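S.K.: this one's sequence-less:
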């Protein structure tokens, strides 16, 4: 397919537009769901476009106030906090007891089958695929860095998929696969035709693996294509990095939602930041395709166009919300568009095919970094559309509900700190970024009315406080006696190979190694040995934990890949357990801890934490939902959402601090917008003006995308209500009449 670039890469802006004259050959290919078909919920975001839009007529603005609980499905003791179910015909697929995947009949609520003990499965959802003749129906998901398939009818693993039932996703990432500890994304990916397109979550540390986007055949498990998000030599964008950067830089991954235009065969990738998030002295350049919206040919993985929303990101401003595919009317002309909302509060809108901006974007200058060897990009793209967040914390905008002691503390901090859009992080003073690492808009926080050009955004006013520190021996939170014990053990057993200052020698560097591997793995390596390293079976547990802390770790930190599950068989129609068996590595090598030999790099590295201790730092409202009219580029309405006992109890006009993190929406064709928010809140808003039409409070918190389905003309809203409330004053699970922890299904009452 010919691709014509109509403007070349420059040092000031990294924008490429294309004309796709032969794209029409992809329209009309078999087995593709139309973007206009929003009557089912077989994808994480409803359909492949991730719009969360649902076409049905029963629930309207006039009757939504009658919504009530129709039935519930209890989740069991192992809480699937983040999982969003999907519905196919009369079957709903949920994650439940003992990390089991469960098929439930939506008519009777009866369990059809249980595939037990899928500990380490994708935390947020699964993919569904069926063949044209509907004889082959599959659930595609990741499990402990493997891609697997389960028969959607029987619940059993499909062992003809991949290598005896699994595909090792650690392969092909320019790293030793046996050194990769975490690869799979929290999100399920997306189905297009007979492909499953997968993102990843490889970590955010120095030397994490790169987040290449890959497509696999849903029947065979064969890798069909790879898009190098950190380009290889000879690929477009390679010159926006130092030489061989792909060998040591990580990230630039899609850890959230990939949107697909099935009619055109285009996948839209919201790509994240390069590692390390807050210091880029080892990645001078604009760093394509970091922080970019990239349009790919979904069949081949070929880049069609891209736009970089942040050049050389040092603020962790990933693109995390789903790109929204809408038709907008500009100057009397309908344009099929794609819109992306960002963590830092901007909306960028492009022609879906050519990548041409529909609203102007200006490159504006920003302050230069003063960090050693850091070269911040001199300009950043600013959308001409109104921002939906504030960008600075000042004494005047500080939370007025703070006690005076906290106000005085912050007045003093603000005198020496810097705050403002794109202020570079420093090791000399605090940088107060607004929004911070959690946004603004984050994953799950966008939805759309695709035919009418309206995008809905959930956003929060949540700052981060950063201060860089040189990477070195970790701060040691140990008693004097523990320090002596650790130093004695290290000197006697480790120093010969790993060096006096843990910087490496015969063995690799151990500086902050505790931040790169989990305690269980660390314990196994020390006690059992690894490679040429002998095992130290005599070391006691307390010394091991102290040594792990000394090396920068936290022994009680959790493992992203292996949460929950006690591996006992739950009650019910269990048909299988554990998924396809993954063969263990013959050898597990240490994660990459230093630059490859011969690579030029800064003398020092710097890190900071996420600085998220102050969710209510600014004056309210702290969290909101808003309707963005992309036909004219205006915010149509905005309403606060969520409840929290922090500072202002029960005041609905303030919203909730951190009120939209891990929340979601469902937009209906009848003009009702359902939204979840902190405090177990569920709202139904009038799409035209934002008026609340219905409101309820869950017995347990929700941290998952709500979904919708219809059965015999009756419309149902499903919410995963399995999380814990953070404060006793808002723990609705303890109130009279509380529902059990689980999936809650709402509908209109049957007519009498």
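M.R.: Nice, thanks for sending it over. Nothing here was measured: the structure is a model prediction, and the numbers come from that model.
S.K.: could you use CA atoms for every contact and neighbour count after this?
M.R.: Fine.
S.K.: the helices in this protein, which residues?
M.R.: Applying DSSP state H to the chain gives helices spanning 404-416, 480-493, 495-498, 519-528, 541-550.
S.K.: what's the most buried one of those helices?
M.R.: Among these, the stretch with the highest mean neighbour count (mean count of other C-alpha atoms under 10 Å) is helix 541-550, at a mean of 19.
S.K.: take a look at this one as well, against the first:
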């Protein structure tokens, strides 16, 4: 009897525990992308089957740039028994989580005639009003932002606008941001708002490399009930010659020109929220333009930084700049991750930041002190006229997840002798001194390229094993500056097929960039070009690293088996000891054993899954859900699918 009573006491908290809900982009505000569910394990994952699929019908109809820019990057939310997600085209869907049947749909009526620089959205946010009786209209709200820069609040139960929020349920975000080229779609929002109590915090996505005086990269906070703006914070200070004794002494003094004209430094990645400490963590991007900084002298604080603000007031608490005077488009593109780190026998409240440089930075959440040392190292200084690079860059003592080495002719790779020789000649003609080599007129090899390292997919956390899981790219790109008077001539010459050009108005130079690839379109450096890496943060080391994906769906049949494909998206970890990830350019969803990194399952799917999966349990059955719609810039198979996988009912187990 005593044994039975003690056992019951142990299990009572679990019996009364609230069911797990996925209420924010990263699972919750902390951005861990971890589901504490263990029904699916390495032992039974091979039995996973498609439980249901849903099609949005949204393939970019009516959008001029859908073929070049459309993606489906959303991670659904789960509250109660309902899934919520949105599309880049401005539609929000609510589905029955067990059956995949639509409950309602909302259409924001996004302007389809604008020339959007990005056509992406990563999800929606959820808020429950603690001051209102359950069942009241808009007591539960879905908040989301659109690529035409509007913030919406709609009723989670019905999909109808919350009329008390802004003007009939929406707030226009393109006001007071120095909007340039109003008719175009270069000021957008692509990540969901961060919910901190009754505050929604929103950043922006600004079209890169158009010029120096772009839109302002302000971060703004709105009252979730009324839509009233509560505060805003600009990463670039707008008062020239900020004195050393200002509220934020780290700004130092800045040039008049930078204060008045530098734009961007916008925070376009998802944010993270520490509810206990009342902090919101903001990853900021590069100041404009990305590849020439002569018109923005200095280190450009607080561009390319991780910044902690008071969620209620916008007060600056601390910041750490991770790239000084960015010349490489090395935005801080990943959501910060708020982990409880085992260090020296104690739990430390930490924030982990993955970067496009492939580095991992870890800080104390309260004061920003590095938990793994950071060293300022001298970096290459060969620059074009008018540029003054920052002499050093921060390097984490944690091992980098991608190569930082120079690319030399002997590194050339190809599918044939002819292909390899062509790459060798290309590399020999370009400038490469390793990471942070400044752009040049002859052309500079950038490795990792401006797409990462780590990008918006971010990482996932396994709290039991203290493992950070990250998918990374290790691709070489070429960036070349050209005198402004040569822009038209080169663009019209027909000699630069496949190159992206940018005007960078306000500087002496324009820019072109491209993947460093062979005549067959294969990267000129050896695979793997994409990896899944586990970082043991308890011991500061790489636990394992595996090639991720294959060249299937991108290369002709004889070459399907090359391992390590480019990828875009993120991983999910579960308490069952699994990692789920799509992301790759081949059309598969995969599962890996968290402890060993072994691939233990994969499923062929109808389109590219360039999104981050999520998981939940309902009706005694664990589901893994992913959006599969492809990615225009990765040129993966297009689609409009949301796919849910689960064990057959006869195979489900209660741990």
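M.R.: Done, it's in. Being a predicted model, the structure only gives us computed values, none of them experimental.
S.K.: how close are the two chains, by TM-score?
M.R.: Remark: TM-score between the superposed chains equals 0.83 [TM-score structural alignment, normalised by the length of structure 2]; 589 aligned residues with a C-alpha RMSD of 3.0 Å.
S.K.: tell me who's in contact with the spatially most central residue of structure 1.
M.R.: Closest to where the C-alpha atoms of structure 1 average out (C-alpha atoms, centre = their mean) is residue 256, at 3.7 Å. Residue 256 of structure 1 makes contacts with 185-187, 199, 270, 320-322, 443-444, as judged by C-alpha atoms under 8 Å, 6 or more residues apart in numbering.
S.K.: skipping its backbone neighbours, what lies nearest the corresponding residue of structure 2 for it in space?
M.R.: Under the alignment (TM-score structural alignment), residue 256 of structure 1 pairs with residue 269 of structure 2. Nearest residue to residue 269 of structure 2 in three dimensions, chain neighbours excluded: residue 333, at 5.2 Å (C-alpha to C-alpha, 6 or more residues apart in numbering).
S.K.: would you agree the one you found is in contact with residue 451?
M.R.: No: counting by C-alpha atoms under 8 Å, residue 333 of structure 2 does not reach residue 451; the two are 9.3 Å apart.
S.K.: so how far is residue 293 of structure 1 from the aligned partner of the residue nearest to residue 269 of structure 2 in structure 1?
M.R.: Here residue 333 of structure 2 is matched to residue 320 in structure 1, going by TM-score structural alignment. Separation of residue 320 of structure 1 from residue 293 of structure 1 (C-alpha to C-alpha, to the nearest Å): 10 Å.
S.K.: same question for residue 449 of structure 1.
M.R.: From residue 449 of structure 1 over to residue 293 of structure 1 (counting by C-alpha to C-alpha), the distance is 20 Å.
S.K.: related to what we said a few turns ago, can you list residues touching both of residue 320 and residue 293 of structure 1?
M.R.: 270-271.
S.K.: so for the two, which residue has more residues nearby?
M.R.: More crowded of residue 320 of structure 1 and residue 293, by other C-alpha atoms under 10 Å: residue 320, with 29 against 25.
S.K.: got the contact list for that one?
M.R.: Residue 320 of structure 1 touches 254-257, 270-272, 342-343, 441-443, counting by C-alpha under 8 Å, 6+ apart.
S.K.: among those, which two are most distant?
M.R.: Across the contacts of residue 320 of structure 1, no pair lies farther apart than 254 and 441, at 15.4 Å, counting by C-alpha to C-alpha.
S.K.: same list, the helices of structure 1, but as TSV with distance to residue 396 of structure 1 please.
M.R.: Converted to TSV, the helices of structure 1 look like this (distance: least, C-alpha to C-alpha, whole Å):
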stretch	distance to residue 396 of structure 1
helix 404-416	10
helix 480-493	44
helix 495-498	52
helix 519-528	45
helix 541-550	41
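S.K.: so for residue 77 of structure 1, which of those helices sits nearest?
M.R.: Of all those, helix 519-528 comes closest under C-alpha to C-alpha, at 23.2 Å.
S.K.: which bit of structure 2 covers that closest one?
M.R.: Under the criterion TM-score structural alignment, helix 519-528 of structure 1 matches nothing in structure 2.
S.K.: any idea of the angle that helix forms with helix 541-550?
M.R.: Using axes from the mean of the first three to the mean of the last three C-alpha atoms, to 10 degrees, the direction of helix 519-528 of structure 1 lies 120 degrees away from that of helix 541-550.
S.K.: from the chain's centroid, how far away is helix 519-528 of structure 1?
M.R.: 29 Å (C-alpha atoms, centre = their mean, to the nearest Å).
S.K.: then stretch 321-329 of structure 2?
M.R.: On C-alpha atoms, centre = their mean, the centre of stretch 321-329 of structure 2 falls 17 Å from that of its chain.
S.K.: how about stretch 188-199 of structure 2?
M.R.: Worked out by C-alpha atoms, centre = their mean, stretch 188-199 of structure 2 lies 14 Å from the chain centre.
S.K.: what's the first-to-last distance across it?
M.R.: Terminal-residue distance, stretch 188-199 of structure 2 (C-alpha to C-alpha): 20 Å.
S.K.: and that stretch, which stretch of structure 1?
M.R.: Mapping stretch 188-199 of structure 2 onto structure 1 (TM-score structural alignment) gives residues 184-195.
S.K.: nearest to residue 350 of structure 1, of the helices of structure 1?
M.R.: Using C-alpha to C-alpha, the nearest of the helices of structure 1 to residue 350 of structure 1 is helix 404-416, at 38.0 Å.
S.K.: quick one: the closest one aligns where in structure 2?
M.R.: By TM-score structural alignment, helix 404-416 of structure 1 lines up with residues 417-429 in structure 2.
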